[in-house]
Structures are given as C-alpha cells and as structure tokens.
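S.K.: Build me a model:
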Amino acid sequence: MSRPDTPEATPPGSRWLPLVAVCLGTFMLLVDVTIVNVALPDMAIDLEASFSGLQWVVDVYALALAALLLLVGSISDTVGRRRTYLVGLAVFTVASLACGVAPSEGALIAARAVQGVGAAAMFATTVALLHASYDGRDRGVAFGVWGATAGAAAAAGPIAGGLLTGGLSWRWIFFVNLPLGIATILLARRVVRESRNPQRPRIDWAGGGAFTVAAGALTYALVRVHDEGWTSAATLGILALAAVALGAFVVIERRTPQPLLDLGLLRRPAFTGMVLSAVALSAAAFASLVYSSIWLQTVLGLSPIEAGLVTLPLSGLAFVVAGASGRHLHRLSPRWVVGGGLALIGLGDLVMAGLDAGSSWARLLPGMALIGLGVGLINPLLVSTAMASVPPQQGGMAAGAVNTGRQLGLAVGIAILGSVFSSRIGDELAGPDALAHGVASGGTQRILDAAPSGGRAQLDDAIHAAVASGLGTTLLVAGLVGVLGGALVVALVRRPRAHADEAPAPAREPVAVAD
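M.R.: Presented below is the predicted three-dimensional model:
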C-alpha cells in the first residue's frame, strides 16, 4: 500500500538535492524560451531561413509549452509526476541534440517543437514535485529558490545566447543542454520521489486536443497572415478552424467531470485578470525582442554578445527587483502592483518606439530598464494572486492556467508583432516582396553584397530607415498591449481572494505517494 512521502525520509545532508534537480530542469527549459533570440541572424545565414521560419523557431517552442501544459499536468497526476518529469527531461535533451545538428530550417523547427513537448512535461510537474518533497518552512524556501531560478533563467537567456553564438556558433545554444540534461536526469532519478494523485483522475484527452488545435491554428494563421493576407481563403479557413476548436474546448470543459480548466473560474475577476496579465506580460515585454535582435545585429552590425548585452537592463532589473522586493510586494494590492507593472512595460515599449534611421543601440536602454522594472514587479505576484483567487483545491489549476497564458502570449505576440514588423518594412522599402522578406529575416548583408556598387549606399540608408520604422511600429503595438493590459488588471482585480462562503469545486489535490 502506498504511503505519503515526507521530508524526513530524505537522507541526512541531501534534503535540498530534489530542489537542485527541479531547478536545473526549470532553468534549462526557461532559458530556451529566450536564448535563441540573439542567434536568429546567424541561423538565418547558416540555414537560409525565411522570415516566417525564424518566427517559428521561437514560436513553436512557446506554443508547445502553452498548448500542452495543462494536458501534461493532468497526465502526470495519473502516471506519476517524477516519471513525467524524467521523460520530459529525456525528450528535451534528445531534441536539443537534434536542434544543434539540424541541417535545415524545417528540421530545426520540428526539433524545437519536440523540445517544447519535453519542456511542457518538465514545467507541468515542477511545482507538484516541490510540494511533495518539502513541508513547512522548507517548502517556502524551496519555492523561493525555484522562483529565483525562473527569474535567473530569463536574465541569463540573451546573455548566454550571445556568448555561445559569438564564441562558438548558434548550434551550441542547444548543445549546452546535453551535459546539463544528462546530469539532471541522473540526479532526479536518485533523489526525487514519485508523487501522483491516488484517485487516478480521468485524463481529459478531448479537451487537451481541442485546446492544442485551437492554439496551433491561431498561431499558424497569424504567422502566415503577412504572406496570405487577412481576407485570403487560407487565412480565413485556418482562423475558422481555430474558432471551431476553441468552441469545442469550451463545450468539452463544461461537460467533463474533471476538466483541464474549470471554466467557472473565469467568472472570478481576479483570476481572469491574472491570466490576461500573463498573456499581456509576455506579448508586451518579450515578443518584440526577436525583432530588436534582428535590427541590432543585421542593421547596426552588433555582434551576438553585444546584442545580448543590450537586453541586460531588462533581464538584470527584472531579476534584481523581483528578488529584492518580492517579499514586500505581497503586502500590497496586486491590482496596483501588477497593473502598474504592465503599465511600466507598456511605457518602456513606447519610449523605444520612436526609432529612426540614425538611432543607435543606446536608444533602447531606457525602455529596456522600464520593462525590466515592470517585469520584476509582476513576477512575484502573478501566480500567487491567481492561486489565492480560487478555492485551495484548484490552486494547481490556476497556476497552470497562468503559465499557459504566459507562453501563449509569447507565441501569439511573436506572430502578431512579426506581421507588423515585416509589413512595415515592406511599406517603407516599396520594393519586391522578396526584398522586404530578406531584410526582415536578417539578410541585410547578403542583399547589400548583391546590390550594384553604385546604389549600395542608398539601399543601405533605405534599409536602415525601413527596419527602424518596422521595429518602432512593432514596439508601439507592444506598448499599447502593455498599457491596455494594465488597465484591464486595475478594472478586474478587485478581490484577490475567494470568498469563504463559496463552495470549492472538486479538483485534484497534489498528493505524494511512494513508488
């Protein structure tokens, strides 16, 4: 008969090893969300990648995380969270190798999708594994370290990507996962105990499938809209598929006794506000970094390392502010902290939006600092506020919904902002579509090398102006998302905690059991 695991069962001197195993996996999967940004121009040259291909290299990873997080979490309740985490680590590590040796754009995108599947299995189980491994004060310490690790991953991504790409090659941003992944698997097998829901809940395969189709179809349509147009049969057909799949997801979740997401939670304004703020956070703060990197490297001529350092005010301040003020922010109203944080992010984007042909990389620094400050204010409160706004038994579901919102916001944000970026460049250059696509995908140097020497300087000036205008418009849209997101949070988040007289809906409680 199974019995609950307790921290006392951990051998003396090794009680923090499960935390190390979980944090290593968390660090790897979150670093890979942003580590590719500064490597995109080199990928474009090496693989002759198109603009939409570059979008998918980043987008498909975030999309797999968003689409599968809730479903994989449900699966892990039944088959075991430790087992799911180990499988996720193995898939992630093997897929990282496939990314590193990818011979073409399509192979890299496919490998990134598989890598995202592994990351979803890891991310969906980390909170439950820590919950099962620690109790009391130790649990609070463990979650604090885990949160700091997540913040450090965001800070390290662009810098690590720049160092590896500039010092070795873009392929090493994936190869570095191999020794880390293998070490984490060996450690987790030794020190992490199994936990699962002893009631073996029914897995909502239909709901998970419908949500995956809806998210994938929506993102695909948004990535392709610049090539196809909003009114083309292809765009409208894919958007219709997304709408039908989303409708099916709603119907399924209303009827199934154990849904991936209890839609009744959306009637709680504080919960809905936190999910929407997670979407807006990723879209406004991080989605535009893909296009900033293209401007910095292929137009201004910065190296990958230098481009990574330009984002240091964002990532560094986000980490420092979250770590220094996190414990104090919980005393304040999340309505104003999260809403104000999103407004700061939006303001940071708007400060950077006024780019022109003569702008330098330093023009981005004040805006990056404002965004980092906003991210640092929001991160400590986002998940905890969502969990506090629902019955205790549904706290895990609330956390999963917020994390899903983060990744979906990044995937959709990259797709929408990419369309804005590419369209604006095309309007400014007023040349063949191939020229605009080549510039948007980081091929400026190749285009200039192929141009007649007499008109090269004029073309260079035109490209400088076009890409600066494209990035400025992209940042303007991102800024509006941040400001509007902040306003929504202020309007919705008035009552962060569930009323005591509300009957909690049944949900899966994380329970640790021995193997």
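S.K.: C-alpha from now on. contacts and neighbour counts both.
M.R.: Fine.
S.K.: nearest residue to G216 other than its sequence neighbours?
M.R.: Excluding the flanking residues, the one nearest G216 by Cα to Cα, 6 or more residues apart in numbering is L63, at 7.0 Å.
S.K.: does A124 belong to a helix or a strand, and which?
M.R.: If you go by DSSP states H and E, A124 is part of helix 105-133.
S.K.: go on, A90?
M.R.: Applying DSSP H and E, one finds A90 within helix 81-100.
S.K.: what residues does that helix touch?
M.R.: For helix 81-100, contacts defined as Cα atoms under 8 Å, 6 or more residues apart in numbering pick out 25, 76, 107-108, 111-112, 114-122, 125-126, 128-129, 171-175, 177-178, 181-182, 184-185, 188-189, 192-196.
S.K.: That one to helix 105-133, inter-axis angle?
M.R.: Between helix 81-100 and helix 105-133, the angle comes out at 160 degrees (axes from the mean of the first three to the mean of the last three Cα atoms, to 10 degrees).
S.K.: Could you look up the SS state of L302?
M.R.: Under DSSP: H, G, I helix; E, B strand; the rest coil, L302 falls in the coil class.
S.K.: I figured it hits S293, correct?
M.R.: No: counting by Cα atoms under 8 Å, L302 sits too far from S293 to count as a contact (9.2 Å).
S.K.: So between those two, which is more surrounded?
M.R.: Each of L302 and S293 has its neighbours counted (other Cα atoms under 10 Å); S293 has more, 25 against 17.
S.K.: ok, for the more buried one, nearest residue in space, not its chain neighbours?
M.R.: V38 (5.6 Å).
S.K.: any idea how far the residue nearest to T126 when sequence neighbours are not counted is from S133?
M.R.: Excluding the flanking residues, the one nearest T126 by Cα to Cα, 6+ apart is V22, at 6.1 Å. Taking Cα to Cα, to the nearest Å as the measure, V22 falls 10 Å from S133.
S.K.: neighbour-wise, which of the two wins?
M.R.: S133 (28 against 25).
S.K.: returning to that earlier point: wait, what's in contact with the residue nearest to T126?
M.R.: Residues in contact with V22 (Cα under 8 Å, 6+ apart) are 126, 129-130, 146, 188.
S.K.: Now with 10 Å, please.
M.R.: By Cα atoms under 10 Å, 6 or more residues apart in numbering, the residues touching V22 are 85, 122-123, 125-127, 129-130, 142, 146, 149, 184, 187-188, 192.
S.K.: One more: I182?
M.R.: For I182, the contacting residues are 89-90, 93-94, 188, by Cα under 10 Å, 6+ apart.
S.K.: so which of these comes closest to L373?
M.R.: Within those, the smallest distance to L373 is 32.0 Å, found for L89 (Cα to Cα).
S.K.: I have a second one here; can you model it like the first so I can compare?
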Amino acid sequence: MIDIADPRAVPRSRSTTGALASLSLAMLLSSLSTSVANVALPTLSTAFAASFPAVQWVVLAYLLAVTALIVSVGRLGDLVGRRLLLISGLGLFSAASLAAALAPTLPLLIAARAVQGLGAAVMMALTIAFVGETVPKERTGSAMGLLGTMSAIGTALGPSLGGVLIASVGWRAIFLVSAALGVAAMLAAQRFLPMGGVTEDRGARGEGARFDTVGTILLALTLAAYALAMTTGRGHFGGLNVALLAAAVLGAGLFLYAEGKVASPLVKLALFRDPVLAPSLAMNVLVSTVMMATLVVGPFFLSRGLGLSEALTGAVLSIGPVVSALCGVVAGRVVDRLGASAMVVAGLALMAAGCVALAVLPGLFGVAGYAAAIVVLTPGYQLFQAANNTAVMADVDGNERGVVSGMLSLSRNLGLVTGTAAMGALFAFAVGTRDMAVAAPEAVAGGMRVTFTVAAGLVVVAVVIAVAGARNLPPRGGDGRQARGGRLT
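M.R.: Next comes the predicted model:
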C-alpha cells in the first residue's frame, strides 16, 4: 500500500491507507454492480415472467444513469465538496441496492437500478478525483493503478459471485450484498477521507460559481440518446437507432451552444483545448472501444470458432480480468518511475501488439494463441489507463478535478458502448451473418481476424494522437509544472 513520509503532503487526511482503501472499495462496487446483474437476467426473466428484452433494462438502466450523469456529478462535487458528495453517493447507492433487493415488480427493480446508477456515477467520478487529495503527486500512478486493479477485480468477480449467490440464496442476495458493501464503503469514506481541501476551503464555491442546470439536462439527454442508439436493436441498426443518433447530434450542438453562453458552465469549453486532456479523452474512447471487442467477439470465437464448451469458454475469458487485476498496481508503479507520457505510448504499443496477436495467433495455435494474445493486450491496457489517468489528473486545477475525472470516466463509457455496437457490427459483417448459431467455424475465425485487424488500426490512431499530443505540449514553467489550458497549474 502507498505510504506518505510527510503528513503535510495530504491536507487533513487522517490515514492515507484508509482513504485509499475506501476509494478502492467504492471503485470495486461500481464495477461489480455493472457485471453482477448480467448473470441474473435469466433468473429475473423467470421470476417476473418477463421477456428477455424487458429484463435487459435492469442492466441498461444502470449503464444509462452512469453514462448520462457522470460529468454532472463530477462538477457538482467541485461545487459542494467532493467528500460530502462521495459519502452521499455511497449512501444513495446502498439505499438503492436495498430497494432493488426488495423490489416486488420489474418496473420498481429497474427504477432502483437507475438510482443505483446515479450513486455509482458519483463513485466513479469522485474516486479518481480524490487521488490528488490523498496521495503525493509522485505516487499518483500507483494510486491510479490500484484503482484500475479494483475495477478489474469487480468486473471479474461479478459473474462468479452473482452465480453463487443466485444458486444458493436467490437473485435478491446480489443486491443485498451490494447494499452491505456500500454501507461499509460509506463508513470508511466518512472515517478516512480528507475533511477539507481545495474545493471545500476556497475553490469553485466562489461567489460566481453555480451549478449549470440547463447544461446538465442537455448533456444527460444527449448521452442517454447516444447510449440508447448504440445499445437498442440487439445488433440491428434500424430507424429508431438513426433517430436516437440524430437526437444525440442535435443535443451535442445545443449543449455546446449553451455552454458558451452561461457564466458558470458545466464544462468549460476551454478544457477541450487543453493539450493534455483533449488527446487523453480521444485515446480513452479508442482504447475502450478496442477492449470492448474482446468481450463482444471473444465468446463467439471461443465457442463457435474453436468449439469450446460453456465452462471452458468462461475459463478462457477469465484470463483477461485476472491478468488485469494482477498487473494494475505494477503498472501504476512503472508510471511513477518512468513517467506518464512515455508509458501512455508504451501501453498503446503493447495493446497494438496484442490486437495483432489476436488477429493472427488464435488461427495458428487455437486457445493457446488466444490466451497469449490476451496476456499481451491486457497489461498494455492497464499501463495505458494508469498513465493516461495520471497524466490528466496530476496537474489539473483543484477546482476542476471532479468534472475532469467525470470526463475521463465518460470517455471510457462512451468507448465501451460504441465498441459494443460498432465492433459487434463489424464482426457480424465479417462473418457474413448476425446469427452466430449457424455460422461456420471458418467464418467466425475470419471475422475474428478482420475485427482485431481493425482494432489494431484504432490503437495505432491512438498512438499517433499520443505522439502528436506530446509534441504539442507547451514548455514547462520555472517551477517545473506544466502550463496547461492557458494557465499554470
């Protein structure tokens, strides 16, 4: 765990170890709640006598709430205080989890999951933002790596924990466990997180700072429309998807117009000209799109292309999350030692090699080739995430940590939902059919090659953005800090 020699490095923190533990538990909970509900969908369909598309809203409501509100809650944390909002978000998450466990009908369960998603949005946005207030700057990478590890553990633990709980106790137990862990995280945050800091003392709660309600509504509707456009239709992009995508484009235009007119915007448009933040957001979208391809394409290739049983397919798919959990902290320490900018490029280079390996090795060596490629790709992703988050958050203005952290998390979520639709559609096109049950193993293998060849190209684009962004950075100031966004931070 990360230690601090100088207690003055972290203002008013009673225990850095305790603070990191509470942040890690919050991050684990938000990712666990994303994956744990998926395994319950067949059981919920039977329990409520509902169709599978109907019970899918148990997952979709959570994801929509997180995606639509994560930037807004980050900004709200900058205004009212991140500690207060994070504790409130954990309390809301816990209460919504309990409501989900007790829900007598499917609509009430879906509503509870949406509220749970709001609490998770607070947790995702503010855990990263709090790193700057809990660890010294030179250990930021290690903290980011730790949070990445906890996210990977939550994602990997969800299906197995959910399966055990459903089989032994019932589906309500998965939400009761979330409620209990949420209460534990809330108590730990209240005990260990810093009492004050930039925001609470003198930050964005200045006389002219107000919460941008119009911008919040426009951004939430825009992001919800985009997420729905990418996730409805179950792989078929029809008229409804086109209408939702058009609404998202219109909403984005209205949002940008509104942000340019208000005195205290939700997102300062100047942030998009920041030489570190803008490239980082673009790379995050591309990388998350690529990583989603492994979750979308991998199961079909292993089961249909290689003929593995369900049990073996699940075992092979678990390699990625396990490797991710093991290398997250190591990746963070490497970032601290060698520097964030260089490790962004190194992580992307590993990812590109992993994508090429996924396009080539499984066809030559079967399961062994697939596993070897994942072992290359996953550490590259963890290294990129730790370095990218560190590069963005290390020097960000204290009054903007929440909103910038929210934008980082949003870019990742947008990449995931885009990858679900775009990479899934590309795979189906390359295979030649949407019905994988009738696809020939050779066609599925061909789809795998095409998909990850394109994925490698997307990562190369991210490398170009990283290199160009590094060249465009302004010179460092006399105190060694980077001049960013027209100000010295």
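S.K.: Fetch the TM-score of the aligned pair.
M.R.: Between these two chains, after superposing, the TM-score reads 0.77 (TM-score structural alignment, normalised by the length of structure 2); 460 aligned residues with a Cα RMSD of 4.2 Å.
S.K.: Mind listing the shared neighbours of L302 and S293 of structure 1?
M.R.: Contacts common to L302 of structure 1 and S293, judged by Cα under 10 Å, 6+ apart, are 308, 310.
S.K.: Name the single longest helix found in structure 1.
M.R.: helix 456-492 (DSSP state H).
S.K.: Check the contact between the residue nearest to S293 of structure 1 and L54; I expect there is one.
M.R.: No: using Cα atoms under 10 Å, V38 of structure 1 is not in contact with L54, being 11.4 Å away.
S.K.: of those two, who's got more company?
M.R.: Shown here are V38 of structure 1 and L54; by other Cα under 10 Å, V38 has more neighbours (34 against 24).
S.K.: what about the helices in the stretch 301-450 of structure 1?
M.R.: 304-310, 312-329, 334-352, 365-388, 395-429, 433-440, 444-450 (DSSP state H, counting those that start in this stretch).
S.K.: Just name the most buried of these.
M.R.: Counting by mean count of other Cα atoms under 10 Å, helix 334-352 has the highest mean neighbour count of the helices of the stretch 301-450 of structure 1, with a mean of 26.
S.K.: so how much does that helix differ from structure 2 once superposed?
M.R.: Once fitted to structure 2, helix 334-352 of structure 1 is off its aligned match by 3.8 Å on average (mean Cα distance after the TM-score superposition for structure 1).
S.K.: next one: that helix to chain centre, how far?
M.R.: In this view, helix 334-352 of structure 1 has its centroid 18 Å away from the chain centroid, taken as Cα atoms, centre = their mean, to the nearest Å.
S.K.: same thing with stretch 139-155 of structure 2?
M.R.: Relative to the centre of its chain, stretch 139-155 of structure 2 is centred 12 Å away, using Cα atoms, centre = their mean.
S.K.: Next: stretch 226-237 of structure 2.
M.R.: 19 Å.
S.K.: Touching that stretch from outside, list them.
M.R.: 53, 60, 63-64, 67-68, 220-224, 238-249, 251-252, 413-414, 416-422, 424-425, 428, 434.
S.K.: check contacts around L263 of structure 1.
M.R.: Per Cα under 10 Å, 6+ apart, neighbours of L263 of structure 1: 250, 253-254.
S.K.: and the gap between it and R254 of structure 1?
M.R.: Counting by Cα to Cα, the gap from L263 of structure 1 to R254 of structure 1 is 7 Å.
S.K.: can you check F174 of structure 1 too?
M.R.: According to Cα to Cα, F174 of structure 1 and R254 of structure 1 sit 41 Å apart.
S.K.: quick one, which of these two is more surrounded?
M.R.: F174 (22 against 16).
S.K.: if I pick the residue positioned nearest the centre of structure 1, what's in contact with it?
M.R.: Central residue of structure 1 (Cα atoms, centre = their mean): Q407, 3.8 Å from the mean position. Contacts for Q407 of structure 1 (Cα under 10 Å, 6+ apart) come out as 33, 59, 61-67, 69, 278-279, 281-283, 413.
S.K.: again, only using 7 Å
M.R.: If you count contacts by Cα atoms under 7 Å, 6 or more residues apart in numbering, Q407 of structure 1 has them with 62-63, 65-66.
S.K.: corresponding residue for it in structure 2?
M.R.: Aligned against structure 2 by TM-score structural alignment, Q407 of structure 1 finds its counterpart in N413.
S.K.: before we move on, the earlier item: which of the contacts of L263 of structure 1 sits closest to G482 of structure 1?
M.R.: Among these, and counting by Cα to Cα, the member closest to G482 of structure 1 is V250, at 27.1 Å.
S.K.: Distance check, that closest one against A491 of structure 1.
M.R.: From V250 of structure 1 to A491 of structure 1 the distance is 25 Å (Cα to Cα).
S.K.: can you check N379 of structure 1 too?
M.R.: In terms of Cα to Cα, N379 of structure 1 sits 19 Å off from A491 of structure 1.
S.K.: same thing with G73 of structure 1?
M.R.: Distance of G73 of structure 1 to A491 of structure 1, given as Cα to Cα: 31 Å.
S.K.: Between these two, which is the more surrounded one?
M.R.: Set side by side, G73 of structure 1 and A491 show more neighbours around G73, with 26 against 14, by other Cα under 10 Å.
S.K.: Skipping its backbone neighbours, what lies nearest the more buried one in space?
M.R.: Spatial nearest neighbour of G73 of structure 1, chain neighbours left out: A124 (4.9 Å); criterion: Cα to Cα, 6+ apart.
S.K.: what's near enough to touch the one you found?
M.R.: 69, 72-73.
S.K.: To which residue of structure 2 is it aligned?
M.R.: Aligned partner of A124 of structure 1 by TM-score structural alignment: A125.
S.K.: G161 of structure 1 too?
M.R.: G161 of structure 1 maps onto P159 in structure 2, with residues paired by TM-score structural alignment.
S.K.: In contact with that match, which residues?
M.R.: Contacts of P159 of structure 2 by Cα under 7 Å, 6+ apart are 35-36, 39.
S.K.: again, 6 Å this time
M.R.: Taking Cα atoms under 6 Å, 6 or more residues apart in numbering as the criterion, P159 of structure 2 is in contact with 36, 39.
S.K.: And it, which helix or strand is it part of?
M.R.: Using DSSP H and E, P159 of structure 2 sits within helix 140-168.
S.K.: Thank you kindly, that will do.
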